[in-house]
Structure formats: structure tokens, C-alpha cells
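[1] no sequence on hand, only this structure:
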């Protein structure tokens, strides 16, 4: 009987290990597939204009993108949306001035895209309320982080460290949805914990910053 109990315990441990390994393999396979999808879509060229529907936990909003505003930025955004990059993603920054998102739950993709920077462009349109642009923290380092201006932020049109934050689109429907994103944490995550979120994904935000709203998905309407 004692040997039987030991055997059963060992079998349970082995079974759990196999399940864990299987889940890890599935995650790695999904991550690799997502990376392949991104690589394919990073070669695509954006049309002159297009409309993107964002579905969120607060409702839907639509963004009209104009390529001539920011050819490089609009093209990168088009590529990311086509690759379904903005899916299951928390709005980790929501203040009276901005709403920002762009960190994937897939941490391997975060590391991958963090190196896929694009060149700066001049801001040809002003960062007014409802305007969307890429976030940047230095010269030529725009990647995947998007912000929406909740007020007029014209100071962002020219910045000392870059050519400003060039808009590429405007919220044309559902700005009231953006205004409702959970904002209790304000800039805390951005300035203190962003690296941890990049490393651990959604589970870190869910554990330490409950209540955040989420981008369920973003898809091109036409």
C-alpha cells in the first residue's frame, strides 16, 4: 500500500509537470505565431486614410487616421492594427490630459517591439483634444505606445528632445468613452512601474492595479 501511495504521488507530480510544460509550449508557440504575424504586417503600407474601431470595457470609439499627417506613424499604426496588436491590452495611464496604452500581455512581443523603433517626424497637426499620437521618450524611439489627448496639449507639438509628438489620427466617435477610462492611478504606472508591466504583462497590472480598463480589440473598419 505504501508503494502504491508513493507511486500515485509521483504520478500526480509528473502529471502536473507535463501539464505545465504543455501550457508553456502552447504559450511559446502562440508568441512565436504573433511575432510572425507582426513581421508580415510590418512590411505593409498604409492607405491614405482609414478608420479603426476600438472595443473597450467602457464601450467603443472610432479613430480616423490620415497618412499625410504622419506618414511613418500612420503606417506603423496601420501595421500594428492589421497584426491585431492592440488586443486584450490595459489602458495603464489615464489622467486629465491623456489616455495611454500599448503594453502587450505577451512579454516576448514587448521585448521584440521595443527594438522596432521608427524615425521622428515633424508635428504637422496640433495635439488637441481627441488627437491620437505615438508616445516617445527620446529621439527616434516611437514603437507601439499610443496616447489620446483628452485636452488641448499644444505644448506637445514641439519638444526639446524631439520634433514633437506628431498626430496621425483623431477620435471621430466615442470620445466620451476615452474620458471614462479608469484614472485613479494617473501617472504612477508610467513613471514607476512600466518596466515591470513590460516584463510581467497583464497579471502584474491585475495584481497591483485593479480596476483598469482594457482595449479588447482594435480592427480596421474601412
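    Here it is on my side, so go on. Since the structure is predicted, the reported quantities are computational estimates derived from the model, not experimental observations. Residues are numbered from 1 along each chain as shown.
[2] only C-alpha atoms for contact and neighbour calcs from this point on.
    OK.
[3] chain neighbours aside, what residue packs nearest to the most centrally placed residue in the chain?
    Taking Cα atoms, centre = their mean, the centroid of the chain lies closest to residue 102, which sits 1.8 Å from it. Residue nearest to residue 102 in three dimensions, not counting chain neighbours: residue 145, with 4.2 Å by Cα to Cα, 6 or more residues apart in numbering.
[4] which residue ranges of this structure form strands?
    Along the chain, the stretches classed as strands by DSSP state E are 49-56, 59-66, 89-90, 93-94, 98-101, 131-134, 146-149, 167-173, 214-220.
[5] tell me which of those strands sits nearest to residue 207.
    strand 89-90 (12.9 Å; Cα to Cα).
[6] packing partners for the closest one?
    Judged by 3 or more Cα pairs under 8 Å, 6 or more residues apart in numbering; DSSP states H and E, the packing partners of strand 89-90 are strand 214-220.
[7] check it against this one:
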């Protein structure tokens, strides 16, 4: 009888685990492929926003327009000529979700207004504790992490950069996001 209860309980947890699976995204860049795991349960607003952009093919043809070695790579909102794409409405900042801006995590870029994130995101190249929510700092919302292809992220981080138009730290040769696709959606 006890074995049956333990087995039933274990099977129940397995079912719950499957239902709460995180979304897996494949990001194909001009440098290589990066696989991302999105934290659907910890950052639901941010993940839903990101998935809407993926589903609409918004990210296809955008570039990593800001690359700072030892800090982060940022993309998801500009084309090769550094024109900003028209975005959806901004979202509420979810930086209070307990996730930290550590190496390999995916976070939303924003302006000074904490609730101004739209399409642009960045991948942390190091542990960037100063980007986390603190007493007087709204923080930057982490909503995923790189699970494959951190070597590709590091390659992007090491491309030569320049000042171009009004932007700094722009890759000399564009690093394009060719496409993103959801490989394993949340059940």
C-alpha cells in the first residue's frame, strides 16, 4: 500500500512537472545558433511579450546593435541600418521575480522608466549584480537563460565595434538575428 502511494505521488509530480515546463527558443544568428530557456513561471508577462514578438517574426532580420565585452550583448529592436522597428506597447517590469542578472541570463532592455521594456533584450556576459533590483534601483527583468551556444554569445561579444550614427558599441560587421522559433512551447 505504501509503495502504491509513493508511486502515485511520484507520478503526480511528474505530471505537474510536464505541465510547468519552460519554453525553449532557438535563436539562429549570423554567427551561430543559441538555445534559450524562458522562465514562463517566474516572468510570465515578459515571456508572453517575447513569445508574441517571436510568433510575429519581429526579430527576424534584427541585429545585436550594442556589444560590450565583459558586460552584455543587446539586440532585438534595430535593423542593419540601425533603424528602430515599430514595437508593441511596453510591459511592466518583473525584476522582483528573484532571478539575477548572472552570466548567460536573458533580460529585458529598457529606458530610464522601469516599465518601458518592449522588444529589446540582452544576454549577460558576466554576473552583473548592479542590474538586479535593489532598494533604489528598479532592476532589469531576467526572463530566461542560454542553455546551448554560450560559445556563440562569447563570439558575438568579441566582434570589433565602432560608434555609428548616434550609437556606441555597434559591431563593425552586423551580427544578425536571422530568426527565432519556439522549439518546445509551454503546455
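    Received the coordinates, thanks. Fair warning: this is a prediction, and the values are worked out from it, not measured in the lab.
[8] next, the TM-score between them, please.
    Overlay of the two chains. TM-score (TM-score structural alignment, normalised by the length of the second structure): 0.74; 159 aligned residues with a Cα RMSD of 2.7 Å.
[9] let me know whether the residue nearest to the centre of the first structure touches residue 136 as I believe.
    No: look at residue 102 of the first structure against residue 136 with Cα atoms under 8 Å: they stay out of range, at 11.8 Å.
[10] quick check: neighbours shared by the two?
    Shared contacts of residue 102 of the first structure and residue 136 (Cα atoms under 8 Å, 6 or more residues apart in numbering): residue 145.
[11] related to what we said a few turns ago, and the strands of the first structure as JSON lines, adding distance to residue 9 of the first structure and mean neighbour count?
    As requested, the strands of the first structure are exported to JSON lines (distance: least, Cα to Cα, whole Å; neighbours: other Cα atoms under 10 Å):
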{"stretch": "strand 49-56", "distance to residue 9 of the first structure": "45", "mean neighbour count": "19"}
{"stretch": "strand 59-66", "distance to residue 9 of the first structure": "49", "mean neighbour count": "21"}
{"stretch": "strand 89-90", "distance to residue 9 of the first structure": "39", "mean neighbour count": "23"}
{"stretch": "strand 93-94", "distance to residue 9 of the first structure": "47", "mean neighbour count": "26"}
{"stretch": "strand 98-101", "distance to residue 9 of the first structure": "45", "mean neighbour count": "23"}
{"stretch": "strand 131-134", "distance to residue 9 of the first structure": "53", "mean neighbour count": "25"}
{"stretch": "strand 146-149", "distance to residue 9 of the first structure": "50", "mean neighbour count": "24"}
{"stretch": "strand 167-173", "distance to residue 9 of the first structure": "58", "mean neighbour count": "22"}
{"stretch": "strand 214-220", "distance to residue 9 of the first structure": "41", "mean neighbour count": "19"}
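[12] those: which one's closest to residue 197 of the first structure?
    strand 89-90 (10.2 Å).
[13] quick one: average offset of the closest one versus the second structure, please.
    Comparison of strand 89-90 of the first structure with the second structure after fitting gives an average deviation of 1.4 Å (mean Cα distance after the TM-score superposition for the first structure).
[14] tell me which residues of the longest helix seen in the first structure come out buried.
    For the first structure, the helix with the greatest residue count under DSSP state H is helix 2-41. Residues of helix 2-41 of the first structure classed as buried by neighbour count (16 or more other Cα atoms under 10 Å): 31, 34-35, 37-38, 41.
[15] that'll do, ta.
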